[in-house]
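Asker: missing the sequence, but the structure's below:
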């Protein structure tokens, strides 16, 4: 009798990204709900980086940088809608815009330094 039926060495282990996505959403929501700038930015960075990491790991995107820019454009649009409308949510909008800018910066750093280092190995 086989102890682990249906499992073989050809399958990889489970991906860690869903856990970070599940943590990023409530952290960013708590930060946005209560107007806590660092918590909102950190949660959005965790959520955005995890979504892009999952897409990259599964092969849905060819370039991590393009995926980060696409996600950052969505965040920037949401942040601009919060910050520049008549609704009094300016600080929350600035937190989302800051997270979008930091995601683009992180993507540029990844493309310039980490990607080249990985190809040299």
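Answerer: Now that the structure is in, tell me what you want to look at. Note that the coordinates shown come from a computational prediction; the quantities given were computed from them, not determined experimentally. Residues are numbered from 1 along each chain as shown.
Asker: contacts and neighbour counts: CA atoms only from here.
Answerer: Fine.
Asker: I'd like the next helix or strand past the longest helix along the chain.
Answerer: Using DSSP state H, we find that the single longest helix of the chain is helix 37-58. Towards the C-terminus, the helix or strand next in line after helix 37-58, according to DSSP states H and E, is helix 64-83.
Asker: buried stuff in that following helix?
Answerer: The neighbour-count criterion (16 or more other C-alpha atoms under 10 Å) identifies 64-65, 67-69, 71-73, 75-76, 79-80, 82-83 as the buried residues of helix 64-83.
Asker: touching it from outside, list them.
Answerer: Here helix 64-83 makes contact (C-alpha atoms under 8 Å, 6 or more residues apart in numbering) with 48-49, 52-53, 56, 61, 88-97, 99-101, 103-104, 107-108, 110-111.
Asker: for the residue nearest the centre of the chain, what are its contacts?
Answerer: When the chain is reduced to its mean C-alpha position, the closest residue under C-alpha atoms, centre = their mean turns out to be residue 48, at 1.5 Å. Contacts of residue 48 were listed using C-alpha under 8 Å, 6+ apart, and they are 68, 71, 103.
Asker: how about those in TSV, adding distance to residue 2?
Answerer: Putting these into TSV (distance: C-alpha to C-alpha, whole Å) gives the following:
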residue	distance to residue 2
68	43
71	44
103	46
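Asker: before we go on, here's another structure to hold up against the first:
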């Protein structure tokens, strides 16, 4: 009898990232679709960070920082595209953040993307200075 049946020596541990990917996706959906700004930002950051972590752990990326920056830039670009296509140009002021539900949700996505870009950049700088 084996000590841990069903697991080989190569795969001793299970990865925690799928749980965080699912939790981040669920929180971001709840936050964006219901309009809860902090929940949307936290959920998107958790989702993007989990994507970076799972790609790094599986060996598709050597470091998580470029992936985190990429996911953040993608979120900002998608939110900007939706804003340009769906909103009138007069809605693009900070005074309108709480006014329209779509604009407020897009701001949450942009904020989450900007935080991910900042985190990825800062992580990369800190990693390079530790050498």
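Answerer: Received the coordinates, thanks. Note that the structure is predicted; figures quoted are calculated from it, not measured.
Asker: got a TM-score for the two of them?
Answerer: For these two chains in superposition, a TM-score of 0.83 is obtained (TM-score structural alignment, normalised by the length of structure 1); 118 aligned residues with a C-alpha RMSD of 2.1 Å.
Asker: gap between the longest helix along structure 2 and the chain center?
Answerer: Longest helix of structure 2, by residue count under DSSP H: helix 101-129. Relative to the chain's own centre, helix 101-129 of structure 2 is displaced by 8 Å; criterion: C-alpha atoms, centre = their mean, to the nearest Å.
Asker: any idea of the angle it forms with helix 37-58?
Answerer: Using axes from the mean of the first three to the mean of the last three C-alpha atoms, to 10 degrees, the direction of helix 101-129 of structure 2 lies 40 degrees away from that of helix 37-58.
Asker: next one: the residue sitting furthest away from the middle of structure 2 relative to residue 10 of structure 2, how far apart?
Answerer: For structure 2, the C-alpha farthest from the mean C-alpha position belongs to residue 1; by C-alpha atoms, centre = their mean, that distance is 42.7 Å. Remark: distance between residue 1 of structure 2 and residue 10 of structure 2 (C-alpha to C-alpha, to the nearest Å) = 18 Å.
Asker: same question for residue 46 of structure 2.
Answerer: From residue 46 of structure 2 across to residue 10 of structure 2, the span is 28 Å (C-alpha to C-alpha).
Asker: which one's more surrounded, these two?
Answerer: Between residue 46 of structure 2 and residue 10, counting by other C-alpha atoms under 10 Å, residue 46 is the more crowded of the two (22 against 6).
Asker: excluding its backbone neighbours, what's nearest that one?
Answerer: If you skip the residues right next to it in sequence, residue 46 of structure 2 has residue 24 as its closest partner in space, 4.9 Å away by C-alpha to C-alpha, 6 or more residues apart in numbering.
Asker: you'd agree the one you found is up against residue 44?
Answerer: Yes: checked against C-alpha atoms under 8 Å, the pair residue 24 of structure 2 and residue 44 is within contact range at 6.1 Å.
Asker: now the residue mapped onto residue 28 of structure 2 from structure 1: which helix or strand?
Answerer: The criterion is TM-score structural alignment: under it, residue 28 of structure 2 has residue 28 as its aligned partner in structure 1. Using DSSP H and E, residue 28 of structure 1 falls within helix 17-34.
Asker: now that helix, how far from the chain's geometric center?
Answerer: 10 Å.
Asker: same question, stretch 76-92 of structure 2
Answerer: Between the mean C-alpha position of stretch 76-92 of structure 2 and that of its chain there is a distance of 20 Å (C-alpha atoms, centre = their mean).
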